[in-house]
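Chemist: Take this sequence and fold it.
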Amino acid sequence: MLIFLALVAVPIIEIALFIEVGGWIGLWPTIAIVIATAVAGTALLRAQGMAALGELQRRLDRGGDPSGPLAHGALILVAGIMLLTPGFFTDTVGFLLLIPPVRALVIRHLAKRVVVIGARRMGRGAGPGMGAGGGQWGPGGPEDPGHATVETGYREVDEPAGRPAEPAEPGTGQLPRERD
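Modeler: Okay, here's the model as predicted:
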């Protein structure tokens, strides 16, 4: 119901604002403002989106919680959509979402309504398929001694029906031997 109201209310608000602003300053200045806000919004969106992506990468490299940068990135995306939608109301909402403290306030408000059912993070400890001391994400990347590398191989096998291939030797990484 809330989405339906938004889909009806937002266009009505935009039409009313276009009529009012167009009556005050005229048609061409109104169109110029809409185009200018889209261009300025795109530039701000690109800069803030890259900053959010950089922060996300730093958090992941350190093995930290990526939820903050992901939430900010999602709201920056919403801001971009709002800025690219023609209108004064959507532009105002879009520009407000590009202000980090406003995003933090929105995230805090939305976090009260979100319930995390389950989450799992594989860190530096041993996990399924990992050796002792290995981890899916080592803090320093592939060159870090705590980073696990798994080497695999394959070969295509055309097996007759009812005759499965032999399994690999467990823990050796060797391909199954050919049957005679």
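
Chemist: contacts, neighbours, all on C-alpha from now
Modeler: Fine.

Chemist: By residue count, which helix of the chain is the longest?
Modeler: Counting residues, the longest helix in the chain under DSSP state H turns out to be helix 27-62.

Chemist: quick one more, to check against the first:
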Amino acid sequence: MNFDGIEIDLLFARLALKEIPDSFDLRDDMLLKNLDQKCVRSLNGCRVTDEILRLVPNIENFRLTLRAIKLWAKRHGIYSNTLGYLGGVSWAMLVARTCQLYPNALPATLVHKFFLVFSQWKWPQPVLLKQPDSVNLGFPVWDPRVNLADRFHLMPIITPAYPQQNSTFNVSASTRTVIMEEFRLGKY
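Modeler: From the prediction side, this is the model:
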């Protein structure tokens, strides 16, 4: 959707509330109780973004680093979830993980460390910003111990909000090879 020349993603979720109180907190997993899968997916866009920001040590350094990495990914043709590369939330989680590993680093150092860390990452070891929550409201979560299909994901980057999902399920062997080569070249 476009509004005044600005592209907007507009999502809808139906909640079992008569009104939304001032104390409304999207982080409360119990909000998902009795919702259908579509509503949970809609809410989780905001929930994941909020959780990423909560988990980084310095939001401003995270944002500046993410802008640089997204620009780099777009210029190198590897910014597209639908084409089997990484989408915006995946890049955000990789940058957030770098920020967690180097909490006192400035953005220029974080960009350098980003390429260092992910050019050497032992895929398919998942990238996690935190250990998955033990909430069980019946929604499927990414778990290769339980879900056979999850064992075949090549570059799992797991969303931090319940229900945890792999944001890179579209990555194929060939796109992973391209991404890894770009990470390797990014070190220099």
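
Chemist: Give me the TM-score for this pair.
Modeler: Remark: TM-score between the superposed chains equals 0.29 [TM-score structural alignment, normalised by the length of the first structure]; 74 aligned residues with a Cα RMSD of 4.5 Å.

Chemist: hmm, back to that, and the longest helix of the first structure, what does it pack onto?
Modeler: helix 2-25, helix 67-84, helix 88-97 (3 or more Cα pairs under 8 Å, 6 or more residues apart in numbering; DSSP states H and E).

Chemist: one more time with 6 Å, if that's ok
Modeler: Contact analysis of helix 27-62 of the first structure by 3 or more Cα pairs under 6 Å, 6 or more residues apart in numbering; DSSP states H and E lists helix 67-84 as its packing neighbours.

Chemist: buried set for the helix it packs on?
Modeler: Within helix 67-84 of the first structure, the residues that count as buried by 16 or more other Cα atoms under 10 Å are 69, 71-73, 75-84.

Chemist: List the contacts of stretch 94-111 of the first structure.
Modeler: Surrounding stretch 94-111 of the first structure, the residues in contact under the criterion Cα atoms under 6 Å, 6 or more residues apart in numbering are 79, 82-83.

Chemist: ok, now with 7 Å
Modeler: For stretch 94-111 of the first structure, contacts defined as Cα atoms under 7 Å, 6 or more residues apart in numbering pick out 71-72, 75-76, 79-80, 82-83.

Chemist: Include distance to residue 39 of the first structure when you put the residues you listed into a markdown table, please.
Modeler: Supplementary listing: the contacts of stretch 94-111 of the first structure in a markdown table, determined by distance: Cα to Cα, whole Å:
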| residue | distance to residue 39 of the first structure |
| --- | --- |
| 71 | 24 |
| 72 | 21 |
| 75 | 19 |
| 76 | 15 |
| 79 | 13 |
| 80 | 11 |
| 82 | 12 |
| 83 | 9 |
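
Chemist: thinking again about what came up before, report the angle between the longest helix of the first structure and helix 67-84.
Modeler: 160 degrees (axes from the mean of the first three to the mean of the last three Cα atoms, to 10 degrees).
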